[in-house]
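**Q** when you get a sec, could you give me coordinates for this:
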Amino acid sequence: MGAELFHYSELLASGWSREQVRSQTEADSLVRLTRGVYAPTADARADNRLAAIFERLPDGAVAGFHTGAMLHGFGDVRSERLHVIVPAGTVVPRIRGVVAHESVVPVRDPVIRQGVPCAPAARCAIDLARTLRRMDALPVLDLCLRVGACLPDELRAEVAKHRALRGVCQARQLATLADPRAECRQESQLRLVLVDAGLPVPEPQFWVYDGHGVALFRIDLVYRERRIGIEYDGSSHLDHDRLNHDRSRMNWLADQRWRMRHFTARDLYRRPAHITTTIRALLTTP
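**A** So this is what the prediction gives:
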């Protein structure tokens, strides 16, 4: 697991007294990473704390859910607690800050991440897609594909292993919709709002070319046959230089007969019906 870790019982067996362990800990020569597990001060890093907790977990435990996604590089939804997957019926010691998920679906071929066993990326993604809100789940799947943690076929294959489990219908729908081209959480959520309203699936990150075949601008979401462009405007669009660029960009796109609509966080989270009504009207306008 990388750095050398010492169990309290091992220190006592090697000749240390309880008082020595206490004094070395108080002097910061020894660090208590978790109950009963210590490391030299130089080795007391966050990944070693993770490894130390795994020293207390039963055989077969692997990092999963939020923690697994973070270890694989697509931790879009954070959790302060460590999430692990254990086989059903496993007795897990109560450890502060650890959430143990008993699973009837075995974790096949775990991988090592930061020195600890971790469920494969597709397993972590689908577990989250089953259990998170839809608006949180799709960004996780999009980011999983975007960083290359797994492939779309792997997501769909993983869903098949979870049939009859809670939330599997949602996970199956979202795995089909997941797209590695999505570039931010809000863009994924905007796409989901449109799809859940019964509108066609828009195409993410579409390049628009000039008459010489030079790619000039990208649009967050498009219905290319109708020349409808949809943009999420976050706080970065309030920058003065960005505003000037956006104005020039919008004028050029309008000259090319693109019908652009821009939405903000207020639209996305407080009045999504405004978004769907606006885009539906455009789609039905000749």
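
**Q** from now on I want contacts and neighbour counts done on CA atoms only, so please keep to that.
**A** OK.

**Q** once you drop chain neighbours, what's closest to residue 151?
**A** Nearest residue to residue 151, sequence neighbours excluded (C-alpha to C-alpha, 6 or more residues apart in numbering): residue 145, at 6.1 Å.

**Q** actually residue 261, sorry about that
**A** residue 230 (5.1 Å).

**Q** before we move on, back to that, shouldn't the residue nearest to residue 151 be within a strand?
**A** No. Secondary structure assignment places residue 145 outside any strand; it is helix (DSSP: H, G, I helix; E, B strand; the rest coil).

**Q** before we move on, back to that, mind listing what the residue nearest to residue 261 touches?
**A** For residue 230, the contacting residues are 219-222, 260-263, taking C-alpha atoms under 8 Å, 6 or more residues apart in numbering as the criterion.

**Q** quick one on the thing from earlier: how about the contacts made by the residue nearest to residue 151?
**A** When contacts are taken as C-alpha under 8 Å, 6+ apart, residue 145 is in contact with 151-152, 178-180.

**Q** state which strand of this structure is the longest.
**A** Among the segments of the chain that qualify as a strand by DSSP state E, the longest is strand 215-223.

**Q** can you name every helix or strand that that one contacts?
**A** If you count contacts as 3 or more C-alpha pairs under 8 Å, 6 or more residues apart in numbering; DSSP states H and E, strand 215-223 packs onto helix 185-196, strand 203-209, strand 228-232.

**Q** how about these in CSV, adding distance to residue 169?
**A** Written out in CSV, the entries for the helices and strands packed on strand 215-223 read as follows (distance: least, C-alpha to C-alpha, whole Å):
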stretch, distance to residue 169
helix 185-196, 14
strand 203-209, 23
strand 228-232, 28
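
**Q** of all these, which one is nearest residue 107?
**A** The stretch from these with the least distance to residue 107 (C-alpha to C-alpha) is helix 185-196; that distance is 27.8 Å.

**Q** one more sequence to fold, the one below, so I can look at both together:
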Amino acid sequence: MDSYLNEGRPFVSSVPNDLGLTRHAFRKALDEGQFRQIFKSVYVDARVPDTRGLRLVAAHLVTPPHAVVSDCFASWLFGVDTFKPSERHLLTPSLLVPHGSSRVRAPGVRCRQARLAPEEVVEVDGLLVTSPLRTTGDLARRLWRPYALAAVDGMVRAELVGLAELDEYVRSLRGFPGAPKARELVAYADPGAESPGESWTRLRMIDAGLPRPCTQIPVVDEYGNDRYFDLGYRQHLVAAEYDGREFHTTESDRDHDAVRREYFARRYGWRFVVGTRETVFGKDDAFEREIGELLGIATMPRQW
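**A** Sure thing, here's the model as predicted:
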């Protein structure tokens, strides 16, 4: 096999001549699939495996010494994907620079100025990154409400931050844009959420005026097997589950879920309301209204 171009290291598209390629040859090779894009303007030989280490090297190419990796890209470096669904394949680097410093203007990089205390910056494989606590606080403040709660849940579930220290931190953010929302959402945080979809669903229920549901409700079938329902109210035998696209798209997946739910409904009297991305988002509030009817609670109109 031929050796990797640039020894398999990422490179920026502004320097293909340094790799022995003309601009035309580079575009032709890109069209033929010989290279793949890691971030906008950063590429690598398409045969090189996609790893965390590779992306860290790529991040170094667009992060000058005075910049700090932040927001969704920082959480990704810590192992938690908080990018909104439409941007998960882009992995756009987000950077912070201190007030008074010049912003990074590399193509495909987001950069903003912000105040940063020394204890809010850590080093990850040679990159300066906002600490897990600062990262979580920023995500809670800056992301859209359902995505923000999913980010907080994910960081807490990964044990990168504790609920007590996070609560104390967001309470200290007086005057920061989005701080009231962050304080509210941190109060709703739950490490039991196993996916962003479960976080979105739980917030939809809470924002509709329903009682805060329990997560990962343990149940046992007649054969002694442990099972778990995503969300719900054990005392009312009402469960809400989120069927995401990743694990509930095939007919066999749907059949398995239907059999499981039918069994617990028939044998133990559980009642299920199933949410999907289409029913949790959008204007139709049928999802939470159905739960409310089972609980005898009138739900409030949607605000997001």
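
**Q** rewinding a little: what residue of structure 2 takes the place of the residue nearest to residue 261 of structure 1?
**A** If you follow residue 230 of structure 1 across to structure 2 using TM-score structural alignment, you land on residue 240.

**Q** over to residue 273 of structure 1?
**A** Following TM-score structural alignment, the counterpart assigned to residue 273 of structure 1 within structure 2 is residue 285.

**Q** return the set of buried residues in stretch 280-289 of structure 2.
**A** If you call a residue buried by 16 or more other C-alpha atoms under 10 Å, then stretch 280-289 of structure 2 has these buried ones: 280-281, 285, 287-289.

**Q** reformat these as CSV; add distance to residue 130 of structure 2 and secondary structure.
**A** Output for the buried residues of stretch 280-289 of structure 2, formatted as CSV (distance: C-alpha to C-alpha, whole Å; DSSP: H, G, I helix; E, B strand; the rest coil):
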residue, distance to residue 130 of structure 2, secondary structure
280, 32, helix
281, 31, coil
285, 38, coil
287, 37, helix
288, 37, helix
289, 40, helix
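
**Q** next, give me the two most distant ones among these.
**A** Of all pairs drawn from the buried residues of stretch 280-289 of structure 2, the one with the largest separation by C-alpha to C-alpha is 281 and 289; the distance is 13.7 Å.

**Q** and residue 211 of structure 1, how far is that from residue 251 of structure 1?
**A** Applying C-alpha to C-alpha, to the nearest Å, one obtains 16 Å for the distance of residue 211 of structure 1 from residue 251 of structure 1.

**Q** more crowded one of the two?
**A** Neighbour totals were compared for residue 211 of structure 1 and residue 251, and residue 251 leads with 12 against 6 (other C-alpha atoms under 10 Å).

**Q** alignment lookup: that one to structure 2.
**A** With TM-score structural alignment as the criterion, residue 251 of structure 1 matches residue 262.

**Q** equivalent analysis for residue 87 of structure 1, please.
**A** Here residue 87 of structure 1 is matched to residue 98 in structure 2, going by TM-score structural alignment.

**Q** how many neighbours does that match have?
**A** Residues lying near residue 98 of structure 2 (other C-alpha under 10 Å) number 16.

**Q** equivalent analysis for residue 24 of structure 1, please.
**A** For residue 24 of structure 1, the number of neighbouring residues by other C-alpha under 10 Å comes to 14.

**Q** closest to residue 20 of structure 2 out of the buried residues of stretch 280-289 of structure 2?
**A** residue 281 (49.2 Å).

**Q** what about the helices in structure 2?
**A** 23-31, 52-62, 71-77, 132-142, 145-157, 163-171, 179-188, 196-207, 251-268, 277-280, 286-295 (DSSP state H).

**Q** and those helices as CSV, adding distance to residue 215 of structure 2?
**A** What follows is the helices of structure 2, written out as CSV (distance: least, C-alpha to C-alpha, whole Å):
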stretch, distance to residue 215 of structure 2
helix 23-31, 46
helix 52-62, 30
helix 71-77, 23
helix 132-142, 20
helix 145-157, 12
helix 163-171, 16
helix 179-188, 12
helix 196-207, 9
helix 251-268, 17
helix 277-280, 17
helix 286-295, 15
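
**Q** just name the most buried of the ones you listed.
**A** For the helices of structure 2, the stretch with the most neighbours on average is helix 145-157, a mean of 26; neighbours defined as mean count of other C-alpha atoms under 10 Å.

**Q** related to what we said a few turns ago, please report the distance of the match of residue 230 of structure 1 from residue 207 of structure 2.
**A** For residue 240 of structure 2 relative to residue 207 of structure 2 (C-alpha to C-alpha), the value is 15 Å.

**Q** I'd like the distance between residue 149 of structure 2 and residue 202 of structure 2.
**A** 9 Å.

**Q** so what's residue 9 of structure 2 closest to, chain neighbours aside?
**A** Nearest in space to residue 9 of structure 2, with sequence neighbours left out and distances taken as C-alpha to C-alpha, 6+ apart, is residue 44 at 6.3 Å.

**Q** I'd say that neighbour and residue 26 touch.
**A** No. With contact taken as C-alpha atoms under 8 Å, residue 44 of structure 2 and residue 26 are classed as non-touching, separated by 11.5 Å.

**Q** thinking again about what came up before, buried residues in the longest strand of structure 1?
**A** Going through strand 215-223 of structure 1 with 16+ other C-alpha under 10 Å, the ones that come out buried are 217-223.

**Q** could you check which residue of structure 1 pairs with residue 165 of structure 2?
**A** For residue 165 of structure 2, the residue aligned by TM-score structural alignment is residue 154.

**Q** residue contacts, its match?
**A** Residues touching residue 154 of structure 1, when contacts are defined by C-alpha under 8 Å, 6+ apart, comprise residue 122.

**Q** one more: residue 106 of structure 1?
**A** With the criterion set at C-alpha under 8 Å, 6+ apart, residue 106 of structure 1 makes contact with residue 87.

**Q** which position in structure 2 aligns with it?
**A** Structural alignment places residue 106 of structure 1 opposite residue 117 in structure 2 (criterion: TM-score structural alignment).

**Q** do residue 201 of structure 1 as well
**A** Residue-level alignment of residue 201 of structure 1 against structure 2, with TM-score structural alignment as criterion, gives residue 212.

**Q** residue 120 of structure 2 versus its match, what's the distance?
**A** 32 Å.

**Q** how about residue 228 of structure 2?
**A** For residue 228 of structure 2, the distance to residue 120 of structure 2 equals 37 Å [C-alpha to C-alpha].

**Q** again with residue 259 of structure 2
**A** Spatial separation of residue 259 of structure 2 from residue 120 of structure 2 under the definition C-alpha to C-alpha is 49 Å.
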